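Q: okay, sequence plus prediction incoming.
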Amino acid sequence: MKELTLETLIAVFQEIFGAALFWTMVVVALMITLAFIFVLIRDRSVEARYLARAELSAPIGAIAAILFVQYMTNSGFSDLGGPIDIIVLMLTGIAGAGGLTFLAYVVQAFMRQPEKDR
């Protein structure tokens, strides 16, 4: 593999997770992103208290994402072989942390009672 393309990445992820699970994860990620954008447009700002509470879930999301990928690839931490493996592990953790933070923010924003907040 001489170059990294989007098609190559999609093929690799489909091989790791299976086509159904991969595309389900993509759809769920898009739905969370669209819900986050909707909340930002609706509220016209980022609510600091929601964000502070949502950030508390980031470490849980990072650990969950790393363990999920380790499980799906049938590998362990002893299989990490070089710097690129560490970089991929860190990026997986960052993606999991960000995803769960967005989800927690959106859930809080949808659960709020407008008459108490405004």
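A: All right, it came through fine.
Q: only C-alpha atoms for contact and neighbour calcs from this point on.
A: Fine.
Q: what residue is smack in the middle of this structure?
A: G99 (2.9 Å; Cα atoms, centre = their mean).
Q: mind checking how far that residue is from Y50?
A: 15 Å (Cα to Cα, to the nearest Å).
Q: rewinding a little: contacts only, for the residue nearest to the centre of the chain.
A: By Cα atoms under 8 Å, 6 or more residues apart in numbering, G99 lies in contact with A29, G61.
Q: this is the comparison structure:
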Amino acid sequence: MKDMTFSTLIAVFEEIFGRGLFWAMVAAAAVVTLAYLYVLIRDRAVSWRKFLLAQLSMPVGAVAAVIFVQAMTHSGFEDIGGPIDVIVLLAVAVVGAIGMAILVYTAQSLLTGRRSEE
């Protein structure tokens, strides 16, 4: 892999997760992102109570993302070979935590409706 291009990254992710699962995850991320933007535009403000509850779910998202990637790559923690592996796992955990927070905030907002005027 001489050059790292966007198409190379897509090919690597398709190889790791499988073509169907990868594109399903991309579609799910797009849907959640659009729903999140819809909620922010609809409410015109961030509900700090919902935001706090979403932040409390972040550790669950971080652990779930790391376990999911470990399962998909058929690896274990004993296969960590060096600093770059630790950096990648930390990046996966951060992305999982942020994704879980956005998902929880969006789900709360969509299920409870518009925020009440305080």
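A: Thanks, I have the structure now. Note that the structure is predicted; figures quoted are calculated from it, not measured.
Q: got a TM-score for the pair?
A: The TM-score (TM-score structural alignment, normalised by the length of the first structure) is 0.94; 117 aligned residues with a Cα RMSD of 1.2 Å.
Q: now the residue nearest to the centre of the first structure: how far from E115 of the first structure?
A: Taking Cα to Cα as the measure, G99 of the first structure falls 29 Å from E115 of the first structure.
Q: what number of residues lie near V39 of the second structure?
A: Residues lying near V39 of the second structure (other Cα atoms under 10 Å) number 22.
Q: do I have it right that it meets L110?
A: Yes - counting by Cα atoms under 8 Å, V39 of the second structure touches L110, with 7.2 Å between them.
Q: give me the mean distance between the longest helix anywhere in the second structure and the first structure.
A: In the second structure, with assignment by DSSP state H, the single longest helix is helix 83-112. In this overlay with the first structure, the average offset of helix 83-112 of the second structure from its partner residues is 0.7 Å by mean Cα distance after the TM-score superposition for the first structure.
Q: onto which residues of the first structure does that helix map?
A: The aligned range for helix 83-112 of the second structure in the first structure is 83-112, by TM-score structural alignment.
Q: and for stretch 34-42 of the second structure?
A: Under TM-score structural alignment, the match for stretch 34-42 of the second structure is residues 34-42.
Q: now that stretch: how far from the chain's centre is it?
A: 17 Å (Cα atoms, centre = their mean, to the nearest Å).
Q: show me what contacts A48 of the first structure?
A: A48 of the first structure neighbours (Cα under 8 Å, 6+ apart): none.
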